[in-house]
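> starting from these lines, generate the structure:
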Amino acid sequence: MYSYVFDDATALPVDTDGAFTYTFHRAGDHEIDRYDPRGGPYDETARHVVVGADYTPVPPVRLLDTRHSIGVTTTTPVAAGADLVLPIPSVAGIPAADISAVVANVTVTQPTAGGHVTVYPDNGASVPTASNLNFTAGQTVPNLVTVPVDGGGVVFHNGSSGTVHLLTDLQGFYGRGGSGFKPVSPARVLDTRSGLGASSAGPIAAHGTLALILSGRLPADATAAVLNLTVTRPTDHGYLTAYPHAGAVPGVSNLNFTAGQTAANLALVPVAGGKVDIFNGSGGTVQVVADLEGYFGSAVSGANQSYVPDGPARIVDTRYGTGVPKAPVPADSSISFYPHWYQTCSTSCPLPVGAVLNVTATQPQKNGFLTVYPNEQTVPNVSNLNFTAGATVPNLVSVADPGLMIGVYNHSGGSVQVIVDEEGYYIAPQTWAD
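Below is the predicted model of the structure:
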């Protein structure tokens, strides 16, 4: 008979000489120690088991808006170099102790100087060397963020020399009792310029809504779709909101843009009746492109992968030679790199079947876009983030079947510097045996 001690803070030793079941409260790489309670020493070789969490989408809701004292007590912007702590004691009735990570769309607006924002768990750790959003003075920039809530909240660090206002719209959370994930090879499901996925070619009208039919792409029990949304040729500034079909337009945004801008952002959108709606919250028309990157649903439908938070951690920075040679990515060329889990995970770790990365393009010489893909595969005909000459643009990226190395292809006529921060990964169902 042995006694097992788990690294979960709420765990108690389990005495057994047979099979047993234990449920961890959060996803991650957990350590299991074994010893003989009759006086024997601890087993010197600790066991490890990687535990994933399933996803539960929620109706989008605004948790933070420093302009209007939502989530905070004042309308004061976040000061230069300062931190803002947003408590998240529970989501949809689930306490923070049982939540591995939340998914939220974070937007920076009215910054008085260029810089970046880093979002990380409120667990007493120092600010990680990573960024979620990069911006210039006066710019409004959104990005989807997946952040652990270890400690019962998240921290927003303003890495600039000026003030910023922050908005945070909750999209869902990873925990117990949700839906598994199924990544797919990126596929274009909407392009209003050509009429793909729409009733006819043409932009979405001002304050208009487009119903995107995904029933031919998703199983009937899909709960949410992972879409990379891109706006192009907008005739006025505004925003896009993606939400379940036939529901009321929520008071949140997925993607903000200015007139003439091409911008992209990843969205995890709840599905209703095999459809999602896309609302154009601007006074002008806008062309929209959507690439399907995966879905959440039941194991029967193939969605049996679970999420493991692993970051944020910087793994690539071509400006300084982090993870790759110190040089920008040349025009129409690619770089490849090892993800964080390959460098740090023990030999017992499962090979991830999906990667979640925050990718940033900076100092591009010309307009273009980046495509992130498994390095062993052909570059797919999709975009993950679009940029203009001289701009800095971030976007969250989901990569299916990444293998041992991941590639980033620069589709532009000039060089571009690339930054990659790992946020986590997906694993297939696992079993553990002593």
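> going forward, measure contacts between C-alpha atoms and count neighbours the same way
Fine.
> distance-wise, check Arg233 relative to Thr107.
Distance of Arg233 to Thr107, computed by C-alpha to C-alpha, to the nearest Å: 21 Å.
> got a list of what the residue nearest to Ala246 when sequence neighbours are not counted touches?
If the residues on either side of it in the chain are set aside, Ala246 comes closest to Asp277, at 7.3 Å by C-alpha to C-alpha, 6 or more residues apart in numbering. Going by C-alpha atoms under 8 Å, 6 or more residues apart in numbering, Asp277 touches Thr209, Leu210, Ala211, Leu212, Ala242, Tyr243, Pro244, His245, Ala246.
> for comparison, sequence B:
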Amino acid sequence: MRRLAAILPAAILMALGVSTGPAEAVAPVPAASAVAGPTGAYTPLKPARLLDTRKKIGVTTTTPLGAGRYVDLQVSTRGGVPTSGTSSVILNVTVVSPSSEGYVTIYPTGSSRPTASSVNFNKGWTGANLVTVKLGSGGKVRVFNYAGNAHVVADVVGYYHASTSTATKSYGGYAGVDPSRILDTRTTNDPLPAGYYLSTGADFTTAVNPHVRAFAVNVTVVKPTSAGYLTAWNGDENAIPGTSTLNFTKGKTVPNMAVVPTRACGTECTDATTPVIGVLNTSGGSAHVVVDLVGIYDDNTLDGTWRYRALPGPTRIVNTKTGQGISSAIPSNGTRTVTTPSSITTTDTMALVTNTTANKPTTTTVLTLWNADYTRPTVSNLNPAAGQLVSNMTFTDIGTDYDFSVHNRVGSTNLVIDVAGTMEAAPAPALAKSAAKVAAPRLAPQGVQLAARHR
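Got it, this is the predicted structure:
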């Protein structure tokens, strides 16, 4: 494998304390011992393919999934997901060459199909979306195709523990960060060539670095010169997985959320324990790559991290076409604020794990979601083309009023947002609201160049 570079921006841990508003950014701190049991904690996995309708993986035929048809996909016991004690899994789901516009909905087997979508697509499109889904009967999830014929691929990247989990190690909590761009090859006009990879990371100081186990990042490919895909993984060149993180066609700008295991940087960084990931370009041409960091997962050592609470199934909170959550399409340079319904939140809700869908914007645009208590960050969540129907998973911190903001850069676009679950303050999610929402601990990365580009 050819290695292009080690591009290693760093993040600096801000002051510690209790968050009182947008002026402060505070963070989890190392605790003397494990801070909570496994309930709601996350275990990252090496990406593993569970479904590929093109190759009889997870199914018994190579026939594409037809309109109104579904597959009950066995998830538990496969790809590192345990037999029991799992609440939800994170799947990277790719739809390949659908015969018509439509969507795929993924939900717990045995549950009623929700009014929600997991991957939205135009005819002929090939692309991926990260999906967090609760396991259903027999440790399965149902993959339902709404219209036309489409091949579907699903890779598992990690899982959340249920209250029945008996695990004693290899899990941790989640912490949101101030959304920060930790890599952008456009700044030096030096795109990633075909067959090469680069590394990028974030330095949270020696007290925190050894405890980071995974990054939650939004990875974007910008105007690639050829069709192909990117693979994000821990950067170990001797253990590159045979899976994809995002798929793209020539000239398109495509984002996808990813939860990526990290490794220690080693001698390339001032602090050898600095967590890093790798991004590989598997295509026939070069491509610019952008990576925005939105959160981290630890090893259950940092005090103040959050735990995942799954909803029974995907729950819609925004549909601009019907006036739900946002009254109408978001105009050019428009910002709208959404207050999360009380049926979804608890006193301890820190963030939402959602599927956000841009519905045929009038112009190619950029959409950003963020905590309404803060100013808009210089990152993106979706980069839809004019007329495109496309989704992306988002981790969105919410403010003290349980609210978040959405900004549309140009043109006008309709929007749909479905919530899969919430991130709750550890050690235990509250069962009902009390007088005040707890403060949200945050990490505030700042980019610093640590290594020059080299072969």
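> higher neighbour count, Arg233 and Thr107 of structure 1?
Between Arg233 of structure 1 and Thr107, counted using other C-alpha atoms under 10 Å, the more crowded position is Thr107 (24 against 18).
> how many neighbouring residues does the alignment partner in structure 1 of Val212 of structure 2 have?
Mapped onto structure 1 by TM-score structural alignment, Val212 of structure 2 lines up with Ala222. Number of residues near Ala222 of structure 1 (other C-alpha under 10 Å) recorded here: 24.
> unless I'm mixing things up, Ala222 of structure 1 is touching Tyr295, no?
Yes. Contact between Ala222 of structure 1 and Tyr295 holds when scored by C-alpha atoms under 8 Å: they sit 6.6 Å apart.
> please enumerate the shared neighbours of these two.
Residues touching both Ala222 of structure 1 and Tyr295 (C-alpha under 8 Å, 6+ apart): none.
> in the stretch 1-150 of structure 2, which spans are strands?
Using DSSP state E, counting those that start in this stretch, the strands of the stretch 1-150 of structure 2 run over 2-6, 29-30, 42-52, 70-74, 86-96, 102-108, 119-121, 127-134, 140-145.
> do me a favour and get the end-to-end distance for stretch 92-102 of structure 1?
Terminal residues of stretch 92-102 of structure 1 lie 12 Å apart, using C-alpha to C-alpha.
> buried residues of it, list them for me.
Using 16 or more other C-alpha atoms under 10 Å as the test for burial, stretch 92-102 of structure 1 gives Ala96, Ala97, Asp98, Ile99, Ser100, Ala101, Val102.
> doesn't Val269 make contact with Leu227 of structure 1?
Yes. Counting by C-alpha under 8 Å, Leu227 of structure 1 does reach Val269; the two are 7.4 Å apart.
> which residues of structure 2 does stretch 127-138 of structure 1 align to?
Going by TM-score structural alignment, stretch 127-138 of structure 1 lines up with residues 113-124 of structure 2.
> do the same with stretch 360-370 of structure 1
Counting by TM-score structural alignment, stretch 360-370 of structure 1 corresponds to 357-367 in structure 2.
> for stretch 388-398 of structure 1, same thing?
Aligned using TM-score structural alignment, stretch 388-398 of structure 1 spans residues 385-395 in structure 2.
> need the counterpart of Gln329 of structure 2 in structure 1.
Slight slip there: residue 329 of structure 2 is Ala, not Gln. By TM-score structural alignment, Ala329 of structure 2 lines up with Pro328.
> so who does that match touch?
Contacts of Pro328 of structure 1 (C-alpha under 8 Å, 6+ apart): Thr318, Arg319, Ser415, Val416, Gln417, Val418.
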